[in-house]
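Participant: curious how this folds, go ahead:
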Amino acid sequence: MTAPNELRLLPWSGPDGKSCYLSTDGRGGYMSRLADNIEAVQLCSAAELLEQAHGILDEQDATLEDKQRLAKELTEALRNVLRVATSRGHLLAVSEQREPAY
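Facilitator: Here you go, the predicted structure:
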């Protein structure tokens, strides 16, 4: 089991909206692989949404409702991307702490 400061932030939140963490000895377990796959889907979805956003914002006939829906979807995508970045940044910091200094 990992130390509390080495918990992995998972790419989803609990039913009450709080962050979920995984305590594991390695990255090869089922939950770690599931989290990796979900992170990849979230990043891909955010990239696709960004492309759609360019089209909607450039479109002269885009309605206020279209732009509000876009803002909501972009907000959710940004939340997911920030969670992935936070998780991966923490994992990098932990792995750097484990590597011996030369």
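
Participant: okay, CA-based contacts and neighbour counts for the rest of this
Facilitator: Will do.

Participant: need the contact list for A3.
Facilitator: S23 (CA atoms under 8 Å, 6 or more residues apart in numbering).

Participant: from L70, how far off is it?
Facilitator: According to CA to CA, to the nearest Å, A3 and L70 sit 40 Å apart.

Participant: what does K18 give?
Facilitator: According to CA to CA, K18 and L70 sit 25 Å apart.

Participant: more neighbours: which of the two?
Facilitator: Neighbours around K18 and L70, counted as other CA atoms under 10 Å, are more numerous at L70. The numbers are 18 against 9.

Participant: what ranges does this structure have for its strands?
Facilitator: Assigned by DSSP state E, the chain shows strands spanning 8-13, 19-22.

Participant: name the residues of the first one that come out as buried.
Facilitator: Same thing as strand 8-13. By 16 or more other CA atoms under 10 Å, the buried positions in strand 8-13 come out as R8, L9, L10, P11, W12.

Participant: so who does the residue nearest the centre of the chain touch?
Facilitator: The centroid of the chain falls nearest to V84 when counting by CA atoms, centre = their mean (2.9 Å). Contacts for V84 (CA under 8 Å, 6+ apart) come out as L10, P11, E39.

Participant: here is the second sequence; please produce its structure so I can put it next to the first one:
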Amino acid sequence: MTDHDELRLLPWSTLDGKPCFLSTDSAGGPLSRLADRTETAQLDTGAALLEHAVEVIADTETEPEELLLLTTALTNTLRDTLRIAESRGHRLPTPSTTPDGDHEEPRLPAAAFG
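Facilitator: Below is the predicted model:
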């Protein structure tokens, strides 16, 4: 299980749009690695789409149909990105509490940031 003893939200959904979750004792199992690779691909796609969107928006001769397609693609990419952020947020370590009741700042390895 994860540090929070929760299920991992996977970066894809079922055919009817419901979220998929993974329950495992190993963060390095085959399905976890597939999810990690899928997240990376989704974020790379989002970065490329953002670059394309900047070009399309700057073009004063862009047709409304192209803007509609771009908006649809950006919406789908934003949905993927928010799912990844939610999944990764749930996997962050829980801050420990100091004797005076304050929470310590979590310390994460550089690999946690992508």
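
Participant: quick revisit: any idea which of the buried residues of strand 8-13 of structure 1 is closest to D66 of structure 1?
Facilitator: W12 (26.2 Å; CA to CA).

Participant: how far is the lengthiest helix in structure 1 from where the chain is centred?
Facilitator: Using DSSP state H, we find that the single longest helix of structure 1 is helix 64-98. Relative to its chain's centre, helix 64-98 of structure 1 lies at 4 Å (CA atoms, centre = their mean, to the nearest Å).

Participant: check stretch 83-98 of structure 2 too.
Facilitator: With CA atoms, centre = their mean, you get 13 Å for stretch 83-98 of structure 2.

Participant: endpoints of that stretch, how far apart?
Facilitator: Termini of stretch 83-98 of structure 2 sit 32 Å apart (CA to CA).

Participant: so which bits of it are buried?
Facilitator: So stretch 83-98 of structure 2, judged by 16+ other CA under 10 Å, has buried residues R83, I84, S87, H90, R91.

Participant: got it, and stretch 55-68 of structure 1?
Facilitator: Of the residues in stretch 55-68 of structure 1, those buried (16+ other CA under 10 Å) are I56.

Participant: ends of that stretch, what's the gap?
Facilitator: The straight-line separation of the ends of stretch 55-68 of structure 1 (CA to CA) is 14 Å.

Participant: give the contact list for M31 of structure 1.
Facilitator: Neighbouring residues of M31 of structure 1 by CA under 8 Å, 6+ apart: L22.

Participant: so what corresponds to it in structure 2?
Facilitator: Using TM-score structural alignment, the partner of M31 of structure 1 in structure 2 is L31.

Participant: ok now do S13 of structure 1, which residues does it touch?
Facilitator: S13 of structure 1 touches S19, C20, counting by CA under 8 Å, 6+ apart.

Participant: counterpart of it over in structure 2?
Facilitator: Per TM-score structural alignment, S13 of structure 1 is aligned with S13.

Participant: aligned to T45 of structure 2, what sits in structure 1?
Facilitator: So T45 of structure 2 corresponds to S45, using TM-score structural alignment.

Participant: leaving out the residues flanking it, which one is nearest to its match?
Facilitator: Across the structure, with CA to CA, 6 or more residues apart in numbering as the measure, the residue nearest S45 of structure 1 apart from its sequence neighbours is A77 (7.5 Å).
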